[in-house]
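J.: Quick one: sequence and predicted model below, then my questions.
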Amino acid sequence: MRKSLLIIFILLLVKVHSQTQSNSAIADSLYATGNYAKAINYYAEDGTLNSSLQIARAYNVIGNYEKAIVQYQSVVTENPDLQIASFELGKLLFKTKAFDDARKLFSKLVKQAQDNPEYQYYLGEVFSELDQPASSLIAYKKAVEYDSTHLRSLFKLAKYFMVKNEKNQALAYIDKGLSFYPEDVSFINLKALTLFNDNAYDKAMPLFEKVLELGETKEYVYDKLAYCYYKNWEFEKARANYRKMLEIDDGNSDTYFKLAEAYRKDKEVDSAEIYIKEAMNIQKPVFAEGYARLGSMARAREDYKSALSYYNQAHGEDPSDPSIYHNICTLVDRTSKDPNVKIEYYEKYLEKYGKLKTRYASYYSTTVTKRISQLKEEIHLNAE
């Protein structure tokens, strides 16, 4: 009798184990093929730790983050040493912008496994979102300390120092990243931008060219490269890149202005005027910049009457710009024979802009004051 009961009990255990294995296998199959809702039901029947974790993952995959977080938290509470669950929960909290909760979790994970670079990296990301840059830098640096090839941490450090205009530190991290990943377009682009911001246009130029070769054909890359060519007196190459920008967006007036400047610098004033007018046609409303540039073009041709007309129109569009009115004053000074008229314009400049403290306004005020004195001395000498 006892023997029979024992056999029955063993058979029941085998049956239960078989059903459990069956539920888990079915759930895994459903999960693997993307049938997450049914997979959750089978995992729930299975009731094991792995199934509980898989339920959280399934909710996460289908975008039901609220239920995923609750499920993860349940698993973590019952299994505080299960780092994989805490790590996945931390990433989900970061994704859903629960940054302070994510910080607490990653801080805990770092204590459990300080030498894990991914934990350090995500802790840095959380501190960055919490606007605690000093703490984020420490975390990123630790990630690199434990894994010198940790590309994302190297990139974050490089980008931070680039934005801060700390060129040497930025380049140190960029070059370290490139030593492991020489064709990484993000690092090449970051190095190009760092050198560009440091006015090292000749060094930035081949890097932007490389970025384009690697398929990063974005408008800002063409823009930066065009300016590098412009600064290097390679005007045709500059214009070619500005035209590439217009292929991407032909409604950007700034690009037409830059193209015009590349022509003007190459002493092709007529072509420059064409693109300035094109820029002004696109602008709505017409801004003072266009008229001022046309004034500059006319002045370069020594067509002072047209130049004065353009600058007056520019002043009408933007009477707050001291440089525009200063150009009007100097043109009147050049074209008028009456020193009293010249003085009248210069005095109006001081009346309008004399109290401005910007660098250019202060410089103009100094030169205007000096010129008024010269003109008054000329009047006095002529009277004698």
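T.: Done, it's in.
J.: switch to C-alpha atoms for all contacts and neighbour counts from now on
T.: Noted.
J.: List of residues touching stretch 289-302?
T.: 257, 264, 269, 272-273, 276-277, 279-280, 304, 306-311, 313-314, 324 (Cα atoms under 8 Å, 6 or more residues apart in numbering).
J.: Buried subset of those, written for ChimeraX?
T.: Per 16 or more other Cα atoms under 10 Å, the buried members of the contacts of stretch 289-302 correspond to this ChimeraX selection:
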select :257,264,269,272,273,276,277,279,280,304,306,307,308,309,310,311,313,314,324
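J.: Please flag which of the contacts of stretch 289-302 sit within helices.
T.: 257, 264, 269, 272-273, 276-277, 279-280, 304, 306-311, 313-314, 324 (DSSP state H).
J.: ok, Gln54 - contacts?
T.: Ile40, Tyr43.
J.: tell me, which helix in the chain spans the most residues?
T.: The chain, longest helix under DSSP H: helix 2-32.
J.: in the helix or strand following that one, what's buried?
T.: On the C-terminal side of helix 2-32, the nearest following helix or strand under DSSP states H and E is helix 36-46. The neighbour-count check on helix 36-46 (16+ other Cα under 10 Å) flags Tyr36, Ala39, Ile40, Tyr42, Tyr43, Ala44, Asp46 as buried.
J.: Show me which of those is closest to Lys370.
T.: Tyr36 (80.7 Å; Cα to Cα).
J.: re the thing from before, out of the buried residues of helix 36-46, who's nearest Ala288?
T.: Closest to Ala288, out of all of the buried residues of helix 36-46 and judged by Cα to Cα, is Tyr36, at 60.0 Å.
J.: Pull the residues that contact stretch 305-321.
T.: By Cα under 8 Å, 6+ apart, stretch 305-321 touches 286-292, 294-299, 324-325, 327-328, 331-332.
J.: Just the buried ones from the residues you listed?
T.: Buried among these by 16+ other Cα under 10 Å: 287-292, 294-299, 324-325, 327-328, 331-332.
J.: just to revisit the earlier point, next, the buried residues of the longest helix of the chain.
T.: Buried-residue list, helix 2-32, by 16+ other Cα under 10 Å: Thr20, Asn23, Ser24, Ala25, Ile26, Ala27, Asp28, Leu30, Tyr31.
J.: Same check on stretch 339-352?
T.: Neighbour-count burial for stretch 339-352 [16+ other Cα under 10 Å]: Pro339, Lys342, Ile343, Tyr345, Tyr346, Glu347, Tyr349, Leu350.
J.: what do you get for stretch 142-149?
T.: Within stretch 142-149, the residues that qualify as buried are Lys142, Ala143, Val144, Ser148, Thr149, counting by 16+ other Cα under 10 Å.
J.: Just the ones of the buried ones among the contacts of stretch 305-321 in helices?
T.: 288-292, 294-299, 324-325, 327-328, 331-332.
J.: A further structure is provided below for comparison with the first:
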Amino acid sequence: MKHLIFSILLLLMFTAEAQSSALAVADSLYIIGNYSKAINAYSKVGGLTAALQIARSYNAVGNYEKAITQYQYVVEEDVENQLAQFELGKLLLKVNRFEEAKSVFTNLSNLNTTNPEFQFYLGEANRHLELTDESLKQYKKAIKLDSTHLRSLFQLAKHYTIKQERDNALTYILKGLNYYENDVSLINLHALVLFNDAQFEKAIPLFERVLELWEDKNYVYDKLAFSYNKNWEFHKAKEAYNILLKRDDTNSQTYFDLAGVYQKENKIDSAKIFINKAMAVQKPIFANGYNQLAYIAREQKDFKNAFKLFERHIKKIHLMRVPISIWLQHTISLART
């Protein structure tokens, strides 16, 4: 009997060692990114640890449906496995299965009430489901658990920036920047809040900082150029608008805006050139160009030409079915000059 027990224990020991060795081989394949071979190796090992690694491997190669199936198997077998649920929930968000993701993160939030990441991702699921109040609630919970949770701070700041609730937006923006001053997303939101509040002088260095941090987007140049113009920095405004035109020389609004800078500088001939360029690329109607040229003519006391240009402007507006009251407004304004 003793020999039998010893033999069984010896067999179990060898089996465990063999399984451990096979798992180590599979892990080595996974670590270097050889996922297909890793999946085959894990399949031979069996068990929940291997199943979780198979899910991760499928996720890595982009076979999301098989990854989800494997994650779900692990979670069903081990309902307390927070790591498997966490990875499953993030993957469900990635493939736009938001209701399922919400269910997973709700469960995780109940399992672990002190984890800010679970609250954040539950907020993300609610945001994608357009449950705004619920998402804001979860982001605030995440921040209560971790005051430096940047992604939650950003989502709250973004929401209040879009809603143009200046004070609320700045509260979360400044909290985030106090923790990480080079967060380009928060710097960008800070600039936008100031821009929307017409604080152009204060917005300028922030937009410039956004560009320094390699957030090289057209809308940043556009708002920076507008701010320069409002701050009477005409040379910088023209430089920014010219960068936009190099990227897209078919955008009529950029030509119009650039013309506005020249007009503000009282460089009327240059303004006319860019208005005409704007009209040349504008489709299908360029009523604004005639309107802007008419105002230039009025400023130059060329009333005859101003009336003619306004007349063309009104004809274009009429094609767009704008109410006649606008025509009267322009005509009366011109007559009183």
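T.: Structure's in. What do you need? What you see is a predicted model, and the numbers here were worked out from it, not measured in a lab.
J.: Superposed, what's their TM-score?
T.: With the length set by TM-score structural alignment, normalised by the length of structure 2, the two chains reach a TM-score of 0.93; 333 aligned residues with a Cα RMSD of 1.9 Å.
J.: just checking, what packs against the host helix or strand of Asn229 of structure 2?
T.: Element membership for Asn229 of structure 2, per DSSP H and E: helix 218-230. Contact here means 3 or more Cα pairs under 8 Å, 6 or more residues apart in numbering; DSSP states H and E; on that basis helix 218-230 of structure 2 packs against helix 200-212, helix 234-247.
J.: By how much does the first one deviate from structure 1 on average?
T.: Once fitted to structure 1, helix 200-212 of structure 2 is off its aligned match by 1.6 Å on average (mean Cα distance after the TM-score superposition for structure 1).
J.: Could you check the angle that helix makes with helix 218-230?
T.: 150 degrees (axes from the mean of the first three to the mean of the last three Cα atoms, to 10 degrees).
J.: Residues contacting helix 200-212 of structure 2, please?
T.: With Cα under 8 Å, 6+ apart as the criterion, helix 200-212 of structure 2 contacts 184, 187-188, 190-192, 194-195, 216-217, 220, 223-224, 227-228, 230-231.
J.: Can you say which of those residues are buried?
T.: 184, 187-188, 190-192, 194-195, 220, 223-224, 227-228, 230.
J.: circling back: would you turn the buried residues of stretch 142-149 of structure 1 into a markdown table with secondary structure?
T.: Listed next are the buried residues of stretch 142-149 of structure 1 as a markdown table, based on DSSP: H, G, I helix; E, B strand; the rest coil:
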| residue | secondary structure |
| --- | --- |
| Lys142 | helix |
| Ala143 | helix |
| Val144 | helix |
| Ser148 | coil |
| Thr149 | coil |
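J.: which among those gets closest to Leu5 of structure 1?
T.: After measuring the buried residues of stretch 142-149 of structure 1 against Leu5 of structure 1 - Cα to Cα - the closest member comes out as Ala143, at 59.4 Å.
J.: In contact with the closest one, which residues are there?
T.: Asp115, Asn116, Pro117, Glu118, Tyr119, Gln120, Tyr121, His150, Ser153.
J.: how about the first one, what's its match in structure 2?
T.: Translated: Asp115 of structure 1. Correspondence of Asp115 of structure 1 to structure 2, assessed by TM-score structural alignment: Thr114.
J.: which residues touch the closest residue to that match other than its chain neighbours?
T.: In this structure, Thr114 of structure 2 finds its nearest non-sequential neighbour in Leu145, 6.5 Å apart by Cα to Cα, 6 or more residues apart in numbering. Leu145 of structure 2 is in contact with Thr114, Asn115, Pro116, counting by Cα under 8 Å, 6+ apart.
J.: Just say helix, strand or coil for the first one.
T.: Translated: Thr114 of structure 2. Thr114 of structure 2 - assigned by three-state DSSP - is coil.
J.: Pull the number of nearby residues for it.
T.: Thr114 of structure 2: 15 surrounding residues under other Cα atoms under 10 Å.
J.: Contact partners for Val185 of structure 1?
T.: By Cα under 8 Å, 6+ apart, the residues touching Val185 of structure 1 are Val211, Leu214, Glu216.
J.: where does it sit relative to Gly215 of structure 1, distance-wise?
T.: Per Cα to Cα, to the nearest Å, Val185 of structure 1 is found 9 Å from Gly215 of structure 1.
J.: surely Phe87 of structure 1 meets Ser107?
T.: No: assessed by Cα atoms under 8 Å, Phe87 of structure 1 is found out of contact with Ser107, at 10.8 Å.
J.: quick one on the thing from earlier: mind putting the contacts of Val185 of structure 1 into TSV with distance to Ile7 of structure 1 and neighbour count?
T.: Formatted as TSV, the contacts of Val185 of structure 1 follow (distance: Cα to Cα, whole Å; neighbours: other Cα atoms under 10 Å):
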residue	distance to Ile7 of structure 1	neighbour count
Val211	73	23
Leu214	70	13
Glu216	70	17
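J.: From Ala335 of structure 2, how far out is Ser135 of structure 2?
T.: 55 Å.
J.: Between the two, which is the more surrounded one?
T.: The neighbour comparison of Ser135 of structure 2 against Ala335 (other Cα under 10 Å) goes to Ser135, with 25 against 10.
J.: residues in contact with the residue nearest to that one when sequence neighbours are not counted?
T.: Using Cα to Cα, 6+ apart and skipping residues adjacent in sequence, the residue nearest Ser135 of structure 2 is Gly123, 4.0 Å away. Gly123 of structure 2 sits next to Glu134, Ser135, Leu136, Lys137, Gln138, Tyr139 when contact means Cα under 8 Å, 6+ apart.
J.: And for Arg166 of structure 2?
T.: Tyr160, Val193, Asp197.
J.: Any chance of a ChimeraX selection covering the buried ones in those?
T.: To isolate the buried ones among the contacts of Arg166 of structure 2 in ChimeraX, judged by 16+ other Cα under 10 Å, type:
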select :160,193
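J.: Show me the contacts of Arg166 of structure 2 that map onto strands.
T.: The members of the contacts of Arg166 of structure 2 all map outside strands under DSSP state E.
J.: and the closest residue to Tyr64 of structure 2 other than its chain neighbours, what helix or strand is that in?
T.: In space, and not counting its chain neighbours, Tyr64 of structure 2 is closest to Tyr58: 6.5 Å by Cα to Cα, 6+ apart. Assigned by DSSP H and E, Tyr58 of structure 2 belongs to helix 48-61.
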